[in-house]
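Student: Here you go, sequence then predicted model.
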Amino acid sequence: MRRDWIKLTLCILAGYIASIPSSMASAISTEQQLMRRLDALLTPPSHDGEIVRYATLLATPQQVVALCDQPVLRLAGKDVRLVGRRTLIARCGARQHFLPIRIHAEASWWVARHALSAGQLIEPADIVVQRGDLAAQPAGVMFRASDILGQRLTRDLEAGKPLLPGLLRQQWLLRAGQTVDIVTSGEGFHIRSQGKVLDHAAANGRVRVQTRNGHTLSGTVAADGHVKIPLAQ
């Protein structure tokens, strides 16, 4: 009895597979290859936040079947939006196919740990990292704590709400042209010198400095205003 049931099941499956149109099977195979190659195009822009992007293809099977075996792929427009609808251009010789896709992204961004007040200077204890789907977040969520710390809020912010550039007023600790102490550190020693600041910079931010012998170096602004430069530079 069990063998008869297995045979019947296999016959039904065989009939179902045989009933799938060859064009549909071809579309599925082409779509799988297309998605593998599309993943390679979705390298995130230069951000921290451990961004992971992936796409879903919105094209019809007819659009997919019309492609050649190895189309040249590129995304239409500039890749500045991390999520949302985009157009994938697949070029087959002189002909271009325009395929709709939707890009998804997961990342880590910074939110208020507790309620923050307008005018408050943001410190490490005021923010916490959150990870999830970027589609539900406003544009401009901030991926680097260094872009937030030491800045002042322009308005009140509720706990759990994301920090955005428009909510922050830049607090420059160093200004271009200012003379600054430079601390170059290596294993077991520190060398202190002076140089000229080439950019405005906030605490914990990156800044370029020019040494007295004319060399330009990049370092990190310490809370007390000196610039830290590792010896590796």
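Tutor: Received it, and whenever you're ready, just let me know what you need.
Student: When you work out contacts or count neighbours from here on, use the C-alpha atoms and nothing else.
Tutor: Will do.
Student: Please point out which parts of the biggest strand by length in the chain sit buried.
Tutor: Secondary structure assigned by DSSP state E gives strand 95-112 as the longest strand of the chain. Neighbour counts over strand 95-112 (16 or more other C-alpha atoms under 10 Å) mark 97, 99, 101, 103-112 as buried.
Student: could you pull out the helices for the chain?
Tutor: Using DSSP state H, the helices of the chain run over 2-19, 22-41, 61-65.
Student: mind checking which of these is nearest Thr154?
Tutor: Among these, the nearest to Thr154 by C-alpha to C-alpha is helix 22-41 (37.6 Å).
Student: what about Ala59, how many residues close to it?
Tutor: Neighbours of Ala59 under the rule other C-alpha atoms under 10 Å: 15.
Student: Confirm for me that it is in contact with Arg102.
Tutor: No - in this structure, Ala59 is not within contact of Arg102 by C-alpha atoms under 8 Å, at 10.2 Å.
Student: still on that earlier bit, single out the most deeply packed of the helices of the chain.
Tutor: Highest mean neighbour count of the helices of the chain: helix 61-65, a mean of 16 (counted as mean count of other C-alpha atoms under 10 Å).
Student: by contact count, what packs against it?
Tutor: helix 22-41 (3 or more C-alpha pairs under 8 Å, 6 or more residues apart in numbering; DSSP states H and E).
Student: Could you give the separation of the helix it packs on from the chain centroid?
Tutor: Taking C-alpha atoms, centre = their mean, to the nearest Å, one finds helix 22-41 lying 25 Å from the centre of the chain it belongs to.
Student: Identify the residues contacting it?
Tutor: Residues from elsewhere that reach helix 22-41 (C-alpha atoms under 8 Å, 6 or more residues apart in numbering): 53-57, 61-62, 64-65, 69, 73-75.
Student: Swap in 10 Å and give it another go.
Tutor: 17, 21, 53-57, 59-75, 79, 88, 90, 101 (C-alpha atoms under 10 Å, 6 or more residues apart in numbering).
Student: Put this next to the first one:
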Amino acid sequence: MQTLIRGIAILALLFSPLSHAQDLNALLNDWFAQRLAGFSDEVVVTIRTAPNLLPHCETPTLSVTGSAKLWGNVNVLARCNNEKRYIQVNVQATGHYVVAAVPVARGGTLSQASVTLKRGRLDQLPPRTILDINQVQDAVSLRDLAPGQPVQLNMLRQAWRIKAGQRVQVVATGDGFSVNAEGKALNNAAVAQNVRVRMLSGQVVSGIVDPDGNILINL
């Protein structure tokens, strides 16, 4: 009889809300770890939603909105058959991010010696902190940077590939043809940015700067 009672107690524990929450926590840890692979190698997820508000199935389908960040406080949509529940979680993610290695003056161009990678909590960083060191190479700083300071996207601009007044080649392509002509750039622009060009005829056209400094127009 005691053996039977003990067995029932174990089953009750296995199917208790606490056990279910622990399983869901493990599922969320794996889900976020997969999506943060390459950025973070250490992910810890804490569920903030009350146990009685969690989805009832064992393996819900998880998702977040496309623009949502994947660390810090995150709302996760959990689908169980026809049921939808939002789970509030806190995601701690540890990985590498870009910091200034030396003082960089406003207007200075960043090089390999200007920046380095630092390891720490990504969820505690300022918004839009850069994680890929290749993103900052040859970029121009828009403000003074101190050593150890996290580098954010809004602190930089890409170096101008085209400058206003510069003579440029405009390459217009269409279905089965390509035409080259010369013009003068009317604004500064980096690679992949839009630039307006005044052609020799006086007509103003707009195109995208390619890595070679040509202005590409699709007709």
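Tutor: Sure thing, it's come through. Treat the numbers as computed from the prediction; the structure is a model and nothing was measured.
Student: Just the TM-score for the two chains, thanks.
Tutor: Aligned and superposed, the two chains score 0.61 in TM-score terms (TM-score structural alignment, normalised by the length of structure 2); 172 aligned residues with a C-alpha RMSD of 3.9 Å.
Student: returning to what we had before: give me the common contacts of Ala59 and Arg102 of structure 1.
Tutor: Residues touching both Ala59 of structure 1 and Arg102 (C-alpha under 10 Å, 6+ apart): Thr87, Leu88.
Student: burial of the nearest residue to Asp181 of structure 1 once chain neighbours are set aside, as a residue count?
Tutor: Leaving aside its chain neighbours, Asp181 of structure 1 sits nearest to Gln194 (4.5 Å; criterion: C-alpha to C-alpha, 6 or more residues apart in numbering). Gln194 of structure 1 is flanked by 16 other residues according to other C-alpha under 10 Å.
Student: again, but for Ile130 of structure 2
Tutor: Neighbourhood size, Ile130 of structure 2 [other C-alpha under 10 Å]: 21.
Student: Check the gap between the counterpart of it in structure 1 and Ala135 of structure 1 for me.
Tutor: When structure 1 is aligned by TM-score structural alignment, Ile130 of structure 2 is paired with Met142. Distance, Met142 of structure 1 to Ala135 of structure 1, by C-alpha to C-alpha, to the nearest Å: 14 Å.
Student: again with Gln210 of structure 1
Tutor: The gap separating Gln210 of structure 1 from Ala135 of structure 1 is 42 Å, by C-alpha to C-alpha.
Student: Compare the two and say which one has the larger neighbour count.
Tutor: More neighbours surround Gln210 than the other of Gln210 of structure 1 and Ala135, with 19 against 14 (other C-alpha under 10 Å).
Student: The more buried one corresponds to which position in structure 2?
Tutor: Alignment note: Gln210 of structure 1 maps to a gap in structure 2; criterion TM-score structural alignment.
Student: again, but for Leu82 of structure 1
Tutor: Aligned partner of Leu82 of structure 1 by TM-score structural alignment: Leu70.
Student: Could I get the full set of strands for structure 2?
Tutor: Going by DSSP E, structure 2 shows strands at 40-47, 61-63, 72-80, 83-100, 115-121, 140-141, 156-157, 167-174, 177-185, 194-199, 204-209, 215-218.
Student: Tabulate those strands (CSV), appending distance to Asp23 of structure 2.
Tutor: Output for the strands of structure 2, formatted as CSV (distance: least, C-alpha to C-alpha, whole Å):
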stretch, distance to Asp23 of structure 2
strand 40-47, 11
strand 61-63, 14
strand 72-80, 14
strand 83-100, 14
strand 115-121, 25
strand 140-141, 46
strand 156-157, 43
strand 167-174, 56
strand 177-185, 60
strand 194-199, 50
strand 204-209, 50
strand 215-218, 53
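Student: I'd like to know which of those lies nearest to Gln2 of structure 2.
Tutor: Nearest to Gln2 of structure 2, of those and by C-alpha to C-alpha, is strand 40-47 at 36.0 Å.
Student: What are the buried residues along that closest one?
Tutor: Neighbour-count burial for strand 40-47 of structure 2 flags Ser40, Val43, Val44, Val45, Ile47 (criterion: 16+ other C-alpha under 10 Å).
Student: Could you figure out how far that strand is turned away from strand 115-121?
Tutor: 30 degrees (axes from the mean of the first three to the mean of the last three C-alpha atoms, to 10 degrees).
Student: How about residues contacting strand 40-47 of structure 2?
Tutor: With C-alpha under 10 Å, 6+ apart as the test, strand 40-47 of structure 2 has contacts from 21-22, 24-34, 36-37, 54, 71-74, 87-97, 119-122.
Student: ok so, going back, return the closest of the buried residues of strand 95-112 of structure 1 with respect to Gly119 of structure 1.
Tutor: Using C-alpha to C-alpha, the shortest approach to Gly119 of structure 1 within the buried residues of strand 95-112 of structure 1 belongs to Ala112, at 14.3 Å.
Student: any idea how far Lys228 of structure 1 is from that closest one?
Tutor: For Ala112 of structure 1, the distance to Lys228 of structure 1 equals 28 Å [C-alpha to C-alpha].
Student: cool, Thr43 of structure 1 as well?
Tutor: On the measure of C-alpha to C-alpha, Thr43 of structure 1 and Lys228 of structure 1 end up 31 Å apart.
Student: so what's the match of Ile130 of structure 2 up against?
Tutor: Each residue near Met142 of structure 1 by C-alpha under 10 Å, 6+ apart is listed here: 47-49, 108-111, 129, 148, 162-165.
Student: These into CSV, with extra columns for distance to Thr220 of structure 1?
Tutor: Formatted as CSV, those follow (distance: C-alpha to C-alpha, whole Å):
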residue, distance to Thr220 of structure 1
His47, 18
Asp48, 17
Gly49, 20
Ser108, 23
Trp109, 21
Trp110, 20
Val111, 23
Val129, 22
Ile148, 14
Pro162, 25
Leu163, 22
Leu164, 22
Pro165, 20
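Student: does Ala90 of structure 1 really touch Ala59, like I thought?
Tutor: No - the pair Ala90 of structure 1 / Ala59 is not scored as a contact, 11.9 Å apart, by C-alpha atoms under 10 Å.
Student: Give me the common contacts of those two.
Tutor: Taking C-alpha under 10 Å, 6+ apart as the contact rule, Ala90 of structure 1 and Ala59 both touch Phe98, Leu99.
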